[in-house]
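Asker: next one to model:
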Amino acid sequence: MSAPAGRSQLIDGKLVTADTTFPTHNPATGELLGHAPDGTTANAEAAVAAARRAFDTTDWSTDRDLRVRCLRGLHRALDEHREELRELTIAEVGAPRQLTHGPQLDEPIGIVNFYADLLETYEFAEDLGEIESRGQRHQRWVEKEAAGVVAAILPYNYPNQLALAKIAPALAAGCTVVLKGAPQTPLTTLALGELIAEHTDIPPGVINVLSSSRPEVGELLTTHPDVDVVTFTGATTTGRRIMAAAADSVKRVFLELGGKSAMIVLEDADFVKAGMFAAFTICSHSGQGCALTSRLLVPREHHDRIVQLVAAGMARVNVGDPTDAKTTMGPLISEQQRDKVDGMVRRAVAAGATLVRGGNRIEPGYFYEPTLLANVDPDSEIAQEEVFGPVLAVIPFDDEDDAVRIANNSRYGLSGAVHSADEERAIRLARRIRTGTFSINGGNYFGADVPFGGYKQSGVGRESGRSGFEEFLEEKSFARVVVPLEQA
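Answerer: Take a look at the predicted model:
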């Protein structure tokens, strides 16, 4: 792969530049990291045309063995270039090194093999048996086939994980893809495109990788008549616009959007363990995770005690240089994002929340202190809107029913958590929360084999697992006359 400053887009099997570029910065220092091609609508048109041609005129969608072989090759290439990708991810995303050994890089690489394995054994046809109808006997069956050309649009927070969670099942299903990286982290996504071009046998046009700072490029991908499926991860406001735009051509749309997930600590829980878990969870990748539990619901009579324990946990979070293996929390992605987080914290305090700790910028770079707000009104902005920063809002509840009501008092429904000494009680409570994923006493649901997605305005559809694969398949039903009844 080339040096970060010289990255190229991948269109129809060729690495191409653009007439102009845009900068990307190291969020830990604020310094210029490099420049990415500022792709145009013409680039996007070429990428869609290449994906359409590869789908319509080659045997990619029907040759299972070829797809398995290409996925295995992609996995090998990712593994062989793992350390280059690691250093780039740390520099551009601001992800702590230790996080790249988990969900920022190492775990996502395994997604590719998961779908290669699934593809080898997946049954694309189902026999529905025979029926008698209209004087004849009919055999019926269902076949599943690739949905077509996929536009995959990424956010900045987990570019490796989200790219692979989109392209691996799409490719396995037989689709072709146009992948657009986030403008804040273009180099990481372009590196994936270069790796595909230079170190795999994936045919030209099957996957295309774009970078652009221009909103019209994303708009073209979501409205183009030759795009059959749109998969988008990002803000709910953008997701709404994509869904509305896709309606004109009735595209299939997968949306993984925002979250305002609640962690409920019941009165019988281990407060020390739950407090530490809450503190480190909200500081994971500086709070830049849609499924992080940013609301902490606690029994009113234990509110102050639990707040003290969470504050002590936050004090143990090692904030600093993401290249240092001991760092547990790095920077926010940009000055703009830090301004947003700081503004929400200040408004929360003005609205009556208690600032227990944090609430300050850390220089240089785009760091923000782990921040704890107590006695938060469950209807306030800080309890209802996604912050995407290391800010935890503690909300007291009166009883279990009140906790469930507060947890469900959100337009989002992505994730949640509960801590209780009584596991059966915890499971019963979890089933009452309207979210797509749920953690019980620290359980980790996240994995290549587990469907991920949300209820309500947290999205539509599921990513990962078998469900994530089937998002990229269409079903076709068949029937044939076996023999007329009079001949039976």
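Asker: can we go C-alpha only for contacts and neighbour counts from here?
Answerer: OK.
Asker: for Glu470, give me its contacts.
Answerer: The contact partners of Glu470, taken as C-alpha atoms under 8 Å, 6 or more residues apart in numbering, are Ala173.
Asker: also this sequence, please, to line up against the first:
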Amino acid sequence: MDGRLVPGAGGAFETINPATEEVLGTAADASADDMDRAIAAARRAFDETGWATDHAFRARCLRQLREGLRRRADELRELTIQEVGAPRFLTFGAQLDAPVDDLAWFADLVEDYAWERDLGRAEPMGMPSHRRVVREAVGVVGAVTPWNFPHQINLAKLGPALAAGNTVVLKPAPDTPWCAAVVGEVIAEETDIPPGVVNVVTSSDHALGAQLTRDPRVDLVSFTGSTATGRNVMASAAGTLKRVFLELGGKSAFVVLDDADLRAACSYAAFAGITHAGQGCAITTRILVPRERHDEAVEITAGALAKLGAGDPQDDRTICGPVISARQRERIEGYLKLAVEDGGAFACGGGRPEGRDRGFWIEPTLITGLTNDSRAAREEIFGPVLVILPHDGDDDAVRIANDSPYGLSGAVHGGDVERARGVARRLRTGTVSVNGGVWYGADVPFGGYKQSGIGREMGVAGFEEYLETKSIAEGV
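Answerer: A predicted model of the protein is given here:
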């Protein structure tokens, strides 16, 4: 905080390995006063330093941060596996390496971006004027992040916010404080980022996030998490009319068309749906299959899920590790109970895996027999739980896919690529994968329609969330 590593006024709180339930150690437990000081530091750094206007310096600092994190990649990899329960293979992608490398893209963008656009001369109301439009930083950004992909989400906020010239107060989730704290440590010790530009505030107190959103010194809040919490963030921010960027929940559909390779599509749906124990907002958890091949699709998907299983995140072969906490496991089990009460059945899974008495585990599960209006099919479960639903052709598949309060992501698999692309265009979601295409990348905007959020993260669109627009006219 303010360029220094300091203890929390609230003492310390424990961080737990979700695969074993062992205590990994403690993190600084910040208080409301600590948050107040962090906001003050960010405000001072924005108002009193040249950070916001020195584009070349910011680009250099972002590259320093990238290199500092890369030097500590082995340490961060082990930390992420242990604190997040992330499967090892994912740390070579979205759980670590990819978001670290993406910082270079934002550094390049700082140097290439058109910060000023000349509109030329005009005579509005007969008054000769030379007009230009400039883009500049919003100010102090409050970033509140979840636990499921901490490096990806923390850096997807820090990268563009800093590139744009803002200062940041980052409040990470209590479940994964170390992942954020190490980033703060690298910033303080291995970069030239001035004191106060980045302030990482770890705390067991969720109320500190609300404090951040209410504070009038904060100009923009960037929040990733549940839709329910997103509503609270909007309400808290409304009092000061600050800008709010929200990346929220999803219940994304995986649409299998009747000309698709059913075995390949359903096997891929199984893999995608339980990666990282299904703890991803954009994961496709509703599988929509042709009605006439429903039973075959159930057999293929259930077989793939059973084969993948739930395993030790340290193992290179593991796809589905533990869920983050006992509380999250209980929440998932509540949905499994609801599914049965609503007439559903488990084609595989439905409980805790045998032989895993320690850790927070749920078997990869496939639910059949539900309709799209059941709670397990409509609400975000955030676990390794998939619902399979029949459809009666392309129009019906689109109808079911879009019959959701969410609109974050989706997938379409079909033999005729033009037909699959046409279905993808009809899905009301922010991202869509066609036949296994990967949309993830620093240059690709990510975000959702409807209750999946407001605004975009990543890409130029995500960068511009952190900018203001100023119009200047000079008399000539």
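Asker: in terms of contact, does Gln152 of the second structure touch Pro99 like I think?
Answerer: Yes - the criterion here is C-alpha atoms under 8 Å, and Gln152 of the second structure meets it with Pro99 at 5.1 Å.
Asker: a strand runs through Gln95 of the second structure, doesn't it?
Answerer: No - read with DSSP: H, G, I helix; E, B strand; the rest coil, Gln95 of the second structure is coil and lies in no strand.
Asker: alignment lookup: it to the first structure.
Answerer: Aligned by TM-score structural alignment, Gln95 of the second structure pairs with Gln104 of the first structure.
Asker: that match: how many residues sit nearby?
Answerer: The tally of other residues near Gln104 of the first structure (other C-alpha atoms under 10 Å) stands at 25.
Asker: go on, Asp449 of the first structure?
Answerer: Counted with other C-alpha under 10 Å, Asp449 of the first structure comes out at 17.
Asker: the aligned partner of it in the second structure: what's it in contact with?
Answerer: Under the alignment (TM-score structural alignment), Asp449 of the first structure pairs with Asp443 of the second structure. By C-alpha under 8 Å, 6+ apart, the residues touching Asp443 of the second structure are 105, 458-460.
Asker: wait, the match of Gln95 of the second structure sits on Ala163?
Answerer: No - if you go by C-alpha under 8 Å, Gln104 of the first structure and Ala163 don't touch, sitting 11.0 Å apart.
Asker: name the nearest residue to Glu381 of the first structure, ignoring sequence neighbours.
Answerer: Nearest in space to Glu381 of the first structure, with sequence neighbours left out and distances taken as C-alpha to C-alpha, 6 or more residues apart in numbering, is Ala348 at 7.1 Å.
Asker: near the counterpart of the one you found in the second structure, how many other residues are there?
Answerer: Under the alignment (TM-score structural alignment), Ala348 of the first structure pairs with Ala339 of the second structure. Neighbours of Ala339 of the second structure under the rule other C-alpha under 10 Å: 23.
Asker: among the contacts of Asp443 of the second structure, who's most crowded?
Answerer: Among the contacts of Asp443 of the second structure, Met458 has the most neighbours (other C-alpha under 10 Å), with 26 neighbours.
Asker: for Lys481 of the first structure, what are its contacts?
Answerer: If you look again at residue 481 of the first structure, you'll see it is Val, not Lys. Listed by C-alpha under 8 Å, 6+ apart, the contact set of Val481 of the first structure reads 136-139.
Asker: just put those residues in a markdown table and tack on secondary structure.
Answerer: Shown next, in a markdown table, are the contacts of Val481 of the first structure (three-state DSSP):
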| residue | secondary structure |
| --- | --- |
| Gln136 | strand |
| Arg137 | strand |
| His138 | strand |
| Gln139 | strand |
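Asker: could you dump these into JSON lines with distance to Val149 of the first structure and neighbour count added?
Answerer: What follows is the contacts of Val481 of the first structure, written out as JSON lines (distance: C-alpha to C-alpha, whole Å; neighbours: other C-alpha atoms under 10 Å):
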{"residue": "Gln136", "distance to Val149 of the first structure": "39", "neighbour count": "16"}
{"residue": "Arg137", "distance to Val149 of the first structure": "37", "neighbour count": "18"}
{"residue": "His138", "distance to Val149 of the first structure": "34", "neighbour count": "19"}
{"residue": "Gln139", "distance to Val149 of the first structure": "31", "neighbour count": "16"}
